[in-house]
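Novice: need a structure here:
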Amino acid sequence: MTPAPTGARGLRVAFAGTPVFAATALRAMAQAGYEPVLVLTQPDRPAGRGLKLQPSPVKLLALAHGWAVQQPHGLRLDGRWADDAAAARAALQAAQPDVLVVAAYGLILPRWVLQLPRLGCLNIHASLLPRWRGAAPIQRAIEAGDACTGITIMQMDEGLDTGPIVLAEPLAIGPQESAGELHDRLAALGAELIVRALRLAEQGPLPQQPQPAEGVTYAAKVDKAEACLDWREPASVLARKVRAFDPVPGAWGWLDGAPLKVWRARAESQTAQATPGTVLAVDAGGVRVACGEGALVLTELQRAGGRRLPVADFVRGAPLRVGQSLAAPR
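Specialist: This is a model prediction of the structure:
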């Protein structure tokens, strides 16, 4: 098999990634002259009401540019998807990449992948490592009330986000910023930093700083069940959860026995002698709900099957009344 053509800058770069976060980096790399010699992305998944198979954003970008694509279900040569892994290895070997850039790929890279490129594998991670290693660093940073996060370009090893740091740059988290909004800013920063790292790689050995032993935290994947608001918690905690789980999976309470999505909210320190989850007031400024501490003011809501609406529009079509409970039905 004839190797794919080398990128305009001379460094042979392969890419592994799946969602929009990854596609943002891949597009920036190509614009900087680092067109991929091979793209790895997750297999097409069912989506939408018809559950039709949909290609990932990275695959769509690759197809639009005519880049070679592989979509293995797994990469372990001795696992369930051994045939997929063998095909991916053959494609990578034929492409002869100097480096593999990885961004939100969704598959664990076994040793054979990490060792195949001459310069190894560089990961674009959406936190300042070692804080928030793992699957959901953006959501967990907001949920925890962090004032700052950032992007780390990491030389990958066999651990979970444990490799040495090549580049890192902080990014302040806005006081009302949602995970979706922060995601877009981090994606742009990640794209900028990976291009910078590839340019450094062309000049010589990359800088590598071991991660600090202190400050390690893990960002577990977000489960839909944890997005159900527990009104016994402080309003400040619930406000952070609303931001952290926007747009996926969306924080929610209950209204008339059906889920009620809460997309925007703010915490107030006022106290009330009411059971947590009880509606305290309804007006054009928001729906005030009693919490374990303070009150949460809901300003953007969505009923099942409906649209996201400002609270003033929502209450016209689905009236809420003082004394009503938004807690889970018993």
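Novice: all contacts plus neighbour counts: C-alpha atoms, from now on.
Specialist: OK.
Novice: Okay, buried residues for stretch 129-147 please.
Specialist: For stretch 129-147, the neighbour count (16 or more other C-alpha atoms under 10 Å) marks 129-143, 145 as buried.
Novice: Centre of the chain to it, how far?
Specialist: 10 Å (C-alpha atoms, centre = their mean, to the nearest Å).
Novice: same question, stretch 128-135
Specialist: On the basis of C-alpha atoms, centre = their mean, stretch 128-135 sits 12 Å off its chain's mean C-alpha point.
Novice: Span of that stretch from start to end?
Specialist: 14 Å (C-alpha to C-alpha, to the nearest Å).
Novice: again with stretch 125-134
Specialist: Taking C-alpha to C-alpha as the criterion, the two ends of stretch 125-134 lie 9 Å apart.
Novice: List of residues touching that stretch?
Specialist: 103-104, 137-138, 140-141, 149-154, 160-162, 165, 168-170, 186-187, 190, 211-221 (C-alpha atoms under 8 Å, 6 or more residues apart in numbering).
Novice: Could you do stretch 306-315 as well?
Specialist: Stretch 306-315 has contacts (C-alpha under 8 Å, 6+ apart) with Trp263, Asp283, Ala284, Gly285, Gly286, Val287, Leu298, Thr299, Glu300, Leu301, Gln302.
Novice: Going by neighbour count, which of those residues are buried?
Specialist: The neighbour-count test (16+ other C-alpha under 10 Å) marks Trp263, Gly286, Val287, Leu298, Thr299, Glu300, Leu301, Gln302 as buried among the contacts of stretch 306-315.
Novice: Skipping its backbone neighbours, what lies nearest the first one in space?
Specialist: Looking back up the chat, that one is Trp263. Among residues not flanking Trp263 along the chain, Glu300 sits closest, at 5.3 Å (C-alpha to C-alpha, 6 or more residues apart in numbering).
Novice: Here is the second sequence; please produce its structure so I can put it next to the first one:
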Amino acid sequence: MRVIFAGTPEFARVALQRLHAARFDIPLVLTQPDRPAGRGMKLQASPVKQFAQEHGIAVAQPRSLRLDGKFPDDAQQARTAILEARADVMVVAAYGLILPQWVLDAPQLACLNIHASLLPRWRGAAPIHRAIEAGDARTGITIMQMDAGLDTGDMLLVEPMAIRDDDTTASLHDRLADLGGRLVVEALEMAACGGLTRTPQPADGITYAHKIEKAEAAIDWSKPARVIERRVRAFDPFPGASTALGGDTVKLWRAQVLPALAGAAPGTLLAVGPDGIDVATGDGVLRVLDVQRPGGKRLAVADALRGWPLQAGQRFGAA
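Specialist: Prediction:
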């Protein structure tokens, strides 16, 4: 089976690695153009491109796939490469470009998408973040047959996964990436012998996982402690939950909810010590365990407090 792969970040690289290990013929990889990254803002290839180059797989990096769009030359070159690949299937995982109908029609059998949620819950760009933020007890992987809608296609394989109480987006991402890689190999092996069954998505329970914006990082201390704690985990590693303190911005990386009443205005520091920073919220107390001061590294509170004159009575969220 000849498989075109379209993806960009680490989540997609894991799937590409699984397909390559399973000895599928991969004549072409599509991935996003190189982006500036790091302190020097040098152009950096995506994890998918790096894997493809290491294994001698042809790579195309169009800025758009719309033949009538802003970059028609990019799209036309990609179209030539896709048609010449003569693929049976295209597998898409966190690619980052909308696929127009001509792309969906190009493979002989289908375009399959590896989506990190139990569809139709959390269609859209950030299903892992939003599942943790919402307090979902479980998520999973859906292998879906793509259509022109936003994650609306028929489901082919679905496998749930529990969300742990201490899961961050980073830790859940890694487990889901492994699951997605395994399931897409299973899906293609089943497709090769005609064993895949298409199931339409339910009409009920549709939610959208909108893209994470940096502006969401700021903590609203009037929210309940349990809500803030979930946001801290959901925004790890990006964009990182943050709060103002005396004109500085402090990032909070790990926290826990305490069974205590706040008894003070939201954001007030109730206690400061090596075990954590206890902060009043709109409902309950949040103990901050890992922090990052401006220009510093992520540290446990016991280490961060060295040389940081933080005291009870100060208030997070106040400039």
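Novice: ok so, going back, of the contacts of stretch 125-134 of the first structure, keep whichever come out buried.
Specialist: 103-104, 137-138, 140-141, 149-154, 161-162, 165, 168, 186-187, 190, 211, 218-219.
Novice: now for Ala37 of the second structure: what does it line up with in the first structure?
Specialist: Mapped onto the first structure by TM-score structural alignment, Ala37 of the second structure lines up with Ala47.
Novice: Now do the same contact list for that match.
Specialist: Applying C-alpha under 8 Å, 6+ apart, the residues contacting Ala47 of the first structure are Leu53, Gln54.
Novice: which stretches of the stretch 51-200 of the second structure form helices?
Specialist: 72-85, 101-105, 127-134, 169-192 (DSSP state H, counting those that start in this stretch).
Novice: Tell me which of those helices sits most buried.
Specialist: Among the helices of the stretch 51-200 of the second structure, judged by mean count of other C-alpha atoms under 10 Å, the one packed with the most neighbours on average is helix 127-134 (a mean of 23).
Novice: Please tell me which residues of the first structure that one aligns onto.
Specialist: Going by TM-score structural alignment: helix 127-134 of the second structure matches residues 137-144.
Novice: Then stretch 278-288 of the second structure?
Specialist: So stretch 278-288 of the second structure sits over residues 288-298 in the first structure, by TM-score structural alignment.
Novice: List the contacts of that stretch.
Specialist: Contacts of stretch 288-298 of the first structure (C-alpha under 8 Å, 6+ apart): 231-236, 238-239, 262, 264-272, 274-282, 286-287, 311.
Novice: Report the buried members of those.
Specialist: By 16+ other C-alpha under 10 Å, the contacts of stretch 288-298 of the first structure give 231, 234-236, 238-239, 262, 264-268, 272, 275-282, 286-287, 311 as buried.
Novice: which residue sits closest to the equivalent of Leu157 of the second structure over in the first structure, ignoring its sequence neighbours?
Specialist: Aligned counterpart of Leu157 of the second structure in the first structure: Leu167 (TM-score structural alignment). Leaving out its chain neighbours, the residue that sits closest to Leu167 of the first structure by C-alpha to C-alpha, 6+ apart is Ile153, at 5.0 Å.
Novice: Contact partners for the one you found?
Specialist: Counting by C-alpha under 8 Å, 6+ apart, Ile153 of the first structure has contacts Leu122, Asn123, Ile124, His125, Ile165, Val166, Leu167, Ala168, Gly190, Leu193, Ile194, Ala197.
Novice: ok, the aligned partner of it in the second structure to Phe5 of the second structure distance?
Specialist: Mapped onto the second structure by TM-score structural alignment, Ile153 of the first structure lines up with Ile143. Using C-alpha to C-alpha, Ile143 of the second structure is found at 14 Å from Phe5 of the second structure.
Novice: now swap in Ala255 of the second structure and tell me
Specialist: Counting by C-alpha to C-alpha, the gap from Ala255 of the second structure to Phe5 of the second structure is 38 Å.
Novice: now the strands for the stretch 151-300 of the second structure?
Specialist: 155-162, 208-209, 241-245, 248-258, 269-273, 276-280, 285-292, 299-300 (DSSP state E, counting those that start in this stretch).
Novice: would you list those in CSV and tack on distance to Leu99 of the second structure?
Specialist: Output for the strands of the stretch 151-300 of the second structure, formatted as CSV (distance: least, C-alpha to C-alpha, whole Å):
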stretch, distance to Leu99 of the second structure
strand 155-162, 18
strand 208-209, 19
strand 241-245, 33
strand 248-258, 36
strand 269-273, 49
strand 276-280, 46
strand 285-292, 39
strand 299-300, 42
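Novice: between these, which gets nearest to Arg86 of the second structure?
Specialist: In terms of C-alpha to C-alpha, the element of the strands of the stretch 151-300 of the second structure nearest to Arg86 of the second structure is strand 155-162, at 22.8 Å.
Novice: give me the number of residues near the counterpart of Pro117 of the first structure in the second structure?
Specialist: Counting by TM-score structural alignment, Pro117 of the first structure corresponds to Pro107 in the second structure. Counted with other C-alpha atoms under 10 Å, residues neighbouring Pro107 of the second structure total 21.
Novice: next one: Asp283 of the second structure
Specialist: Neighbourhood size, Asp283 of the second structure [other C-alpha under 10 Å]: 18.
Novice: Could you do Leu40 of the first structure as well?
Specialist: Neighbour number of Leu40 of the first structure under other C-alpha under 10 Å is 24.
Novice: what do you get for the one 5 residues further on?
Specialist: Here the neighbour count serves as a burial measure; for Arg45 of the first structure (other C-alpha under 10 Å) it reads 11.
Novice: Asp98 of the first structure versus that one, what's the distance?
Specialist: Counting by C-alpha to C-alpha, the gap from Arg45 of the first structure to Asp98 of the first structure is 30 Å.
Novice: Likewise for Arg185 of the first structure?
Specialist: The separation that Arg185 of the first structure has from Asp98 of the first structure, given C-alpha to C-alpha, amounts to 28 Å.
Novice: try Gly120 of the first structure
Specialist: 7 Å.
Novice: Please apply the same query to Arg27 of the first structure.
Specialist: Taking C-alpha to C-alpha, one finds Arg27 of the first structure at 19 Å from Asp98 of the first structure.
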